[in-house]
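[1] My questions concern the predicted model and sequence given below.
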Amino acid sequence: MSYADVIINNNSSRTEGPYTYAVPPELEGQLQPGDRVLVPFARRSTPVEAYVVQVMEELETPIKGLRKIASKDPEVSLTAEMLQTARWMEDRYFCRPIEALHCFAPAGAPSKRGKTRSPYKETPEPDEKKPLTEEQQDAFDQILPALEDGRHQVTVIHGVTGSGKTELYLQVIEACVQQGKKAILLVPEISLTPQTVQRFLSRFGPERVAVLHSKLSLGQRYDEWMRVRRGEVDIVVGARSAVFAPFENIGVIILDEEHEASYRSDSTPKYDAAEVAIERARYHGAAVLLGSATPSVGTSLLAEEGRFKRVFLHQRYNKNPLPEVTIADMRQELQEGNRTIFSRALFEEMEACLAEGKQVILFLNRRGYSGFLSCRSCGYVMKCPECGISLTYHKEQNRAVCHFCDRSFAVPETCPECGSTHIRHFGIGTEKVEEQVQQFFPGVTTARLDMDTARKKGSTETILKDFGKGKTQVLIGTQLVAKGLDFANVGLVGIVAADVSLNIPDFRAAERTFQLVTQAAGRSGRGDKQGKVVIQTYSPDHYAILAAAAQDYESFYRTELLLRKTLSYPPYSDLIQMVLAAEDENEARLAAEKVKLWLQKKLPESAAARILGPRQAPLVKAGGMYRFQLLLKVKPEEMEQTRKAMFRLKKKIAAEKEGVWLFTLDVNPYSYL
């Protein structure tokens, strides 16, 4: 008789396993690691789902009363590579084994239709292969050898907006498929990249491409998973979770706009799709391409250190120059009596652009917005002297609070820099911007693209289609409009309030601002004429604003890297966020304090000294529970000991509970709410 260790599909942290079962005679010789099975468990009246992680001919120590595996799923089985990557995810993201395995497993059950309907109803028109520019060809020639040799290589494609990165991806994937290998393309959000998806369906044919996204039903997702698993398709295009596509012979994984925060999962397991892609590719001897006009600081550092290869695309595909950028100093506008949302520069450029029959995009980053305090006269922003992070205004206490170290400060009546009384809480929304467009430009057609308007099914596609057809003259949006949109008739992009993203309470605030402004500006001038961009800001001298206006990535990168190193922020450390939640506020606070004391004894002394908090989380209460937060900066040499301590801590909390009903760990989170 043989035996199998399995991981039970169960939400409880007390049942991580593995659990040992006997293999029944009818399954003898048929089980292998990765198989999905049903097993009797605890006192359940029906068998539960589990995954085999090990098969043994005999046990080192006999176990009495072993129960037998009930049955095996004939269709679903995870590969050895998927199991290995899942184990890596457990270590990297402090998640439970079943949480990592869930990422690779198909959702739902087979659909009753028997055939998956394509989410793209229209038959795509053929997409002709375009000749590569000299720069594109040089990049292709540097990528191809690793692809042909089956050699793992990560290549950063640093290409300006409109440089033709998508055509390069298409031709790399074509070369990959010709070698009999499979390809995965990740895009930040499927609904915002219909043009990219359509090009892949057109170039390769819908029968060879699976499109994975959240709008598929559970049955459709299962069917698509099986199409991929059976090898019926060569290419998967999808958002973050498509990185887990069940291919067995991966040749290339591509992340378009690799800097995007949407590649980071905000639900457990809190994985980074770029890291998972690199880990999977390492096993397969596959290439990874990380494409962006604004690569993340961490990615560029790895390229600079020689751990990643890097190729550049300096010119737009149509040879058009990058847009002409103007910085509008909103302090000056206020001093001159202009209290509207629009600077004179933006107003005049909008008038001229609309008169020429061109379209306008107005960009306002409100996502992740948490009110900060700034001076309208000189641009001063209140920041924590210890953390260098913008303070958040709490109206109830009339205090400015640091969401990293929990220090709070009185709100000054006058600006500490210039003495002005114009120091106040900053806030503006897309609806207000749309109102003022309609007020100043009567008769102009407008549309908003933000999280509110995008909620309705199909609304994003409709808004973008209408804009593409010229039905809408002015598109007003949040960061959704900065993601890969390509409209030839856009002559002007106005960045209404660059300060909002610049002053969120996050060490990445400057990087996000530089990326968002550069990406938003890149939507302008994609046709046959040079576009224009107006950046409105109360901080016109900030290095991120100046670098974005000059399209100067290198100067931004050097300044930002030095600041990160000085303050020991990633990529020079890992930042671990711990959130403890309980129904009783005092219990949550006490639990967080206990965790800090416990960690101070178990962590390396240097790391223990860098525990920040506990403090109330910015999102104080969620799901009826009060939330408290601890932050820990961990240097590379401290990570192994820290990892062991974190796993022990998770088990300790699961065993003791003591009123704590939720404990989450997040490595390098993209949100600190």
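    Noted; the coordinates are in hand. Residues are numbered from 1 along each chain as shown.

[2] use CA for all of it now, contacts and neighbours both
    Will do.

[3] just checking, residue 500 touches residue 369?
    Yes: between residue 500 and residue 369 there is a contact under Cα atoms under 8 Å: 6.8 Å.

[4] And the two? Which one has more around it.
    residue 500 (23 against 16; other Cα atoms under 10 Å).

[5] Need the residues that contact the one helix or strand that one maps to.
    Using DSSP states H and E, residue 500 falls within helix 499-502. For helix 499-502, contacts defined as Cα atoms under 8 Å, 6 or more residues apart in numbering pick out 365-366, 369, 426-427, 509-510, 512-513, 537-539.

[6] Below is an additional structure, to be compared with the one above:
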Amino acid sequence: MNEAEQYLLEVVPLVTIPRPEAQILSYYCDHDPDINSLITVPFRNRSIPGLVLASTPVAQAKRMLKKDFSFSLKHTGKVISPTPVITLAQQNLAFWLASKYHAPLGPCFKNFLPNFIGKKKYPINLLPGTETKLTEPKKTFIPLTDTASHYKNYLSIIKKHPGQSVLLLVPETTHLDYFAQSYTTLKPEILHSGLNNQKIYDLQQKISAGQPTFVIATRLALTLPWQKLGLIIVDSESNPAYYSDTTPKYFAPDLARQLAKLHSAELIISDTLPRVETAYELDLSNWKLENGNWKIVDMVSEIKDANYSPFSTELKEQIQTSIAEKKKLVIFVPRKGYAPYLLCKKCGETVRCKNCDHTLVVHRNESGIKNQELNLICHHCENTEPITAVCPKCKGGILEYKGLGIQKAMEKLKVWLDRQNITAPPMLELSNDSATTRAEADKIINEFRANPSTILFTTQKIFSYLYLIKPDLIAILNADLLANFANWRADEEALHDLLTLTKMSEQTIIQSYHVDSTPIKTLAEGGVDQFIKNELANRQSLNYPPFCEIIKLVYRHRDPRKALQEARIVAEKIKNEVAKQKLTISVLGPVTGLREKGLFTQEIILKIKNAASAEATAGQRKERSNLLRLVGSQWRVSLD
């Protein structure tokens, strides 16, 4: 073969190549393929798809190197798609994902390719687009004030973008139903991963052709080949469903921000409470909370008045009224199961999972363990164990159920109603235990909506149906448990959940044993602006986002000594490199984390102060990437 007819290709194999190994590999080819076309390439004794990033004639490559060279490169395989399968904007986003989240490049590019790629039935015809300069978009925050009429907040803004495409991003498919029904006159396109290939293909072709389209979708829409995108709306920004649980593990609103920059699109962010990072980004430190119809009940005072029930006197009266007047009532319990833990009254030991260091949760028996009304379940590895009669540590103590789970709350309400000679209305449970699928959860919600005088007991699962129910009253039991996590976002997330629940009902009762806690006090005083200012001040002094980037390095091994040894070696390497390069990076650890699924955990935390400009941020990302090369492929790297 004549050298002039051969081309040196730079290819991204669409498989997971662990960092810090090379992510872009070189091959040679007998023809000049299009950039972003799809071919097969040999990789570790198998043939896999690869995306072409660059093509250079071999003769030219030699001249560029100014010397003759002998090389041993593998030949490419067949052509899957001779034309580009992604746009330049999508290529830009894939590189951004890999850089920001230190993710393998192959899955980042694969994230932008539909499942039907390469099939003759679905030919790809993309406008490749041109290199675009990142432009800071116009950004606005819109608070959620009423779940029933929330769609109206977006209506006028959407109509200001004729001739352009609009994306309304939602975290879950349950939210799609509400907006689709509310915007029927706008004829929106609905997109989520559950659609068949033909529907996804038709929408992709419509968007890539530049036809103005209004799309209501989950995070899948962020990977489309957008043209003429004028507006992006991120609804319920704090919803945890926006976090991708597969590689690349990213936060969808951050990707939406980058997409808006690439297309100079207006960006709307909405939530019941702005994330602290969003408040800083949009200068919302003076944001005020609208008054709502809620009441905070001090449960310590209830105990002093000899009420030892999990239901306050106020709530008992409201329950009786709701039953008498056939009203709908939601009782929110922050914990699943029957009781959060089993405690030894003698030595104070809590029963933990034999595979993990996590506390076992008491559940009603649904696992088939004979002669057991209750059993223990690990919420991390799903290990199930019977309840023993004596403490596994001291062998002599009596075990006692502690705390309030949703199943115990239901049981106690039934007992109290029976003592009051009140016929209990239908009671439903909505949690990840009672509804493991969307269909099961929908059935429970539909039953609640259809029947008067129904009491729905629920956990955080209710947030999936934020827009689809409007009960007369929501009662929150043990509200303090919402912030009872070792998490620097705990107060923010608890306040957000409390505010969201108040927006879902006509009236809310919030029961707390710690009314002076930050979330409860903020809600009682309406001082959200001061809460945001205090959070920002604390995070700046302690070096937390939005003033820094936090990277968590996790290593697991079945041998605790080997786990510790590996962690110490890597931590020392990182600290030496930080000192040598004089980097503004704090290195914390290693520290021993919780054992999980039989593996012992070691963690290292890196805190990197945010750069002052986009140029400095790019340089900082390069420094961070070089630093993380010291971390082996067995380590798990995650941000914030």
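    Good, I have the coordinates. These numbers come from a predicted model, not from an experiment.

[7] Give me the TM-score for this pair.
    After superposition, the two chains reach a TM-score (TM-score structural alignment, normalised by the length of structure 2) of 0.77; 554 aligned residues with a Cα RMSD of 3.7 Å.

[8] quick one: which of the contacts of helix 499-502 of structure 1 sit in helices?
    509-510, 512-513 (DSSP state H).

[9] can you put those residues in CSV and add distance to residue 443 of structure 1 and neighbour count?
    As requested, these are exported to CSV (distance: Cα to Cα, whole Å; neighbours: other Cα atoms under 10 Å):
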residue, distance to residue 443 of structure 1, neighbour count
509, 37, 19
510, 37, 21
512, 35, 21
513, 32, 22
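
[10] From those, pick the one nearest residue 489 of structure 1.
    Checking these against residue 489 of structure 1 with Cα to Cα, the nearest one is residue 513 at 25.1 Å.

[11] Might one say that that closest one is in contact with residue 495?
    No: using Cα under 8 Å, residue 513 of structure 1 is not in contact with residue 495; the gap is 10.8 Å.

[12] how about the strands of the stretch 401-550 of structure 1, start to end?
    408-410, 423-425, 446-449, 474-477, 490-495, 532-537 (DSSP state E, counting those that start in this stretch).

[13] Where in structure 2 does the first one align, residue-wise?
    Per TM-score structural alignment, strand 408-410 of structure 1 has no counterpart in structure 2.

[14] buried stuff in that strand?
    Neighbour-count burial for strand 408-410 of structure 1 flags 408-409 (criterion: 16 or more other Cα atoms under 10 Å).

[15] And it, what does it pack against?
    strand 399-401 (3 or more Cα pairs under 8 Å, 6 or more residues apart in numbering; DSSP states H and E).

[16] now the third one
    Secondary structure elements in contact with strand 446-449 of structure 1, counted by 3+ Cα pairs under 8 Å, 6+ apart, are helix 430-440, helix 459-468, strand 474-477.

[17] List the contacts of the last one.
    The contact list for strand 474-477 of structure 1, computed with Cα under 8 Å, 6+ apart, reads 359-365, 430, 433-434, 444-450, 467.

[18] how about residue 230 of structure 2, what's its partner in structure 1?
    Aligned partner of residue 230 of structure 2 by TM-score structural alignment: residue 251.

[19] Quick check: closest non-adjacent residue to that match.
    Nearest residue to residue 251 of structure 1, sequence neighbours excluded (Cα to Cα, 6 or more residues apart in numbering): residue 286, at 4.7 Å.

[20] who's in contact with whichever strand in structure 2 runs longest?
    Ranked by residue count, the top strand of structure 2 under DSSP state E comes out as strand 46-57. Contacts with strand 46-57 of structure 2, where a contact means Cα under 8 Å, 6+ apart, come from 4-15, 32-42, 77, 80.

[21] now do stretch 310-323 of structure 2
    By Cα under 8 Å, 6+ apart, stretch 310-323 of structure 2 touches 297, 299, 302, 307, 328-329, 409, 425, 453, 475, 477, 509, 511.

[22] Could you write me a PyMOL select line covering just the buried ones among those residues?
    Filtering those down to the buried ones (16+ other Cα under 10 Å) takes a single PyMOL command:
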select buried, resi 297+299+302+328+329+409+425+453+475+477+509+511
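
[23] Among the contacts of stretch 310-323 of structure 2, which one lies nearest to residue 71 of structure 2?
    Comparing those against residue 71 of structure 2 with Cα to Cα places residue 477 closest, at 69.3 Å.

[24] corresponding residue for that closest one in structure 1?
    Aligned partner of residue 477 of structure 2 by TM-score structural alignment: residue 496.

[25] Neighbours of the equivalent of the residue nearest to residue 251 of structure 1 over in structure 2, how many?
    In structure 2, the residue matched to residue 286 of structure 1 (TM-score structural alignment) is residue 265. Residue 265 of structure 2 has 23 neighbours, counted by other Cα under 10 Å.

[26] Quickly note the distance from residue 265 of structure 2 to residue 219 of structure 2.
    17 Å (Cα to Cα, to the nearest Å).

[27] and what of residue 510 of structure 2?
    In terms of Cα to Cα, residue 510 of structure 2 sits 33 Å off from residue 219 of structure 2.

[28] Cheers, nothing more for now.
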